[in-house]
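**Student:** Sequence and predicted structure below; questions after.
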Amino acid sequence: MKASGDLEKNGSPAHVGNFTLHLAEDQFRWSPEIAAMHGYPREPMTVTTEFALAHKHPEDRPRFAALLGQLPDASGAPLSSRHRIIDRHGNTRHVLVASTRLVDADGAVIGADGFYVDVSGAASDQLEDALDSAVADFSTNRAVIEQAKGMLMLIYDIPADRAFDILRWRSQHTNVKLRSLCEQLIDTLADESVVGEAGRTRVDHIVMTIGTQGEPLPG
């Protein structure tokens, strides 16, 4: 398994991948990174809901299935959770899943768009040390990145390297410079309440949409 800071050939962080769920087609479309998390070749995959659920840990499967069942209700819980998956080799991996609902022109929910973060091996006691490091670093560019990382660490309860993977993934996905993207995230979250389920749902949406305004990457 690659280290958490490694990049894949396409420049995306190895521990973050995006997915789209289409309810009418009963299909998840996994990025190469998510396919690899499940033990498959690192290439895009289209799988059924039944197939995706079969990879959930038996103890976590009912809760995730319940979230799927609530997805068509726009007022229901988001498809966001922290749970375990069993890859095709029998290995258990811990993942964070966050998403935002997809709606049609009439406002009806037609699916979800989101991302997975593989947090396997991320011990909870790393969080305090990582946060101390983030707060202590005040250099110009790095301070902005560290602040954005710190926000994601606290909101999602993940260590610094996984938070940075999310930011780098969005930077690559949107072709926006990392600093500019982090500034967007900080400015947006500063005006938001992140308390409770409603707050978490809003944060998931913000993370999925940052980068729509910002300084593009060169080239």
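**Tutor:** Cool, the structure landed. Residues are numbered from 1 along each chain as shown.

**Student:** going forward, measure contacts between C-alpha atoms and count neighbours the same way
**Tutor:** Fine.

**Student:** for the longest strand seen in the chain, packing partners?
**Tutor:** Of all the elements of type strand in the chain, the one with the most residues (DSSP state E) is strand 92-103. Other helices and strands packing on strand 92-103, by 3 or more C-alpha pairs under 8 Å, 6 or more residues apart in numbering; DSSP states H and E, are strand 81-86, strand 109-118, helix 196-209.

**Student:** Put this next to the first one:
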Amino acid sequence: MDNRIQPVIAAMAGGEREQLGWFDYDLTTDVWTWSATLYRIHGFEPGEIVPTTAIFVSHKHPEDRSHTDEVLAAVLETGQPFCCRHRIITSRREVRTVVTIGQGTLDDTGRVTKVTGYFVDITDAATAVSQQAIRDAVAGSAAARAQIEQAKGALMIVQGVSADDAFAILRWHSSHANVKLRDLAQLIVDAIQQPYTGTDDANQRLGRLLSGVVDGSVRPERGIAATPVRPVITR
């Protein structure tokens, strides 16, 4: 298995609903490589089409395309890690909600030569979220409820998503990283409240945190002080 996605597979162990597929894009040859699952997420059989940048972009939902184009352009220019939640339209005209995470590889001159990453299809998880699920999840205590609501609010502001979508993101990371929802919420609240520097912003901070929770480098007992640079969350 590709070493690049082993931490993600490990984090998702025990969960079978979310499909995960990886991609490589070599800028020097303009060649895309998709995993079999990524073909299926887009509604194709593996090898049915030759993936290209035009095909990659064409499947973005029209309402999300402006944002995803900006994210793609940024990573192609800078190689900066990214995390982008958006919708795609498959070849079967189905709308799927996905999270795309990746980063670029730079050569010795600082030029981006490759972009690698993965797609997680969270359509079922996002659809299943309801206000009742939110009430059930935070029923433990007033303190836990306040933490989760604050974390949801942070995600809503940074990502521009609804309350249900924010909770879906929290629940996905909590479930597949085996971290309690209230502990994840506390990590997010603590991260947002720490002082910012001239090279740090909310997008970068939440991106590092959520990616670190997925790959296991950030745990509630360790806090966020030693969190490495991780994908930037954008909407």
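**Tutor:** Sure, I can see it. Just so it is clear, the model here is predicted, and its values are computed rather than measured.

**Student:** Just give me the neighbour total for residue 127 of structure 2.
**Tutor:** Neighbour count of residue 127 of structure 2, defined by other C-alpha atoms under 10 Å: 12.

**Student:** circling back to that earlier point, same question for the longest strand of structure 1: list its buried residues.
**Tutor:** Neighbour-count burial for strand 92-103 of structure 1 flags 92-102 (criterion: 16 or more other C-alpha atoms under 10 Å).

**Student:** What of stretch 167-186 of structure 2?
**Tutor:** Neighbour-count burial for stretch 167-186 of structure 2, counted by 16+ other C-alpha under 10 Å, picks out 167-179, 181-186.

**Student:** returning to that earlier point: switch the helices and strands packed on strand 92-103 of structure 1 over to CSV; also include mean neighbour count and distance to residue 142 of structure 1.
**Tutor:** Formatted as CSV, the entries for these read as follows, by neighbours: other C-alpha atoms under 10 Å; distance: least, C-alpha to C-alpha, whole Å:
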stretch, mean neighbour count, distance to residue 142 of structure 1
strand 81-86, 19, 28
strand 109-118, 22, 22
helix 196-209, 17, 19
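
**Student:** and the host helix or strand of residue 75 of structure 2, which residues are buried?
**Tutor:** Taking DSSP states H and E as the criterion, the element that holds residue 75 of structure 2 is helix 65-78. Buried residues in helix 65-78 of structure 2, counting neighbours by 16+ other C-alpha under 10 Å, are found at 65, 67-68, 71-72, 75-76.

**Student:** got TSV for those, with distance to residue 46 of structure 2 too?
**Tutor:** Shown next, in TSV, are the buried residues of helix 65-78 of structure 2 (distance: C-alpha to C-alpha, whole Å):
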residue	distance to residue 46 of structure 2
65	24
67	27
68	24
71	26
72	23
75	26
76	25
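
**Student:** Report the distance from stretch 68-85 of structure 2 to the chain centre.
**Tutor:** Centre-to-centre, stretch 68-85 of structure 2 and its host chain are 12 Å apart (C-alpha atoms, centre = their mean, to the nearest Å).

**Student:** so what's residue 17 of structure 1 up against?
**Tutor:** For residue 17 of structure 1, the contact set (C-alpha atoms under 8 Å, 6 or more residues apart in numbering) comprises 30-34, 115-117, 169.

**Student:** can you check residue 206 of structure 1 too?
**Tutor:** 185, 188.
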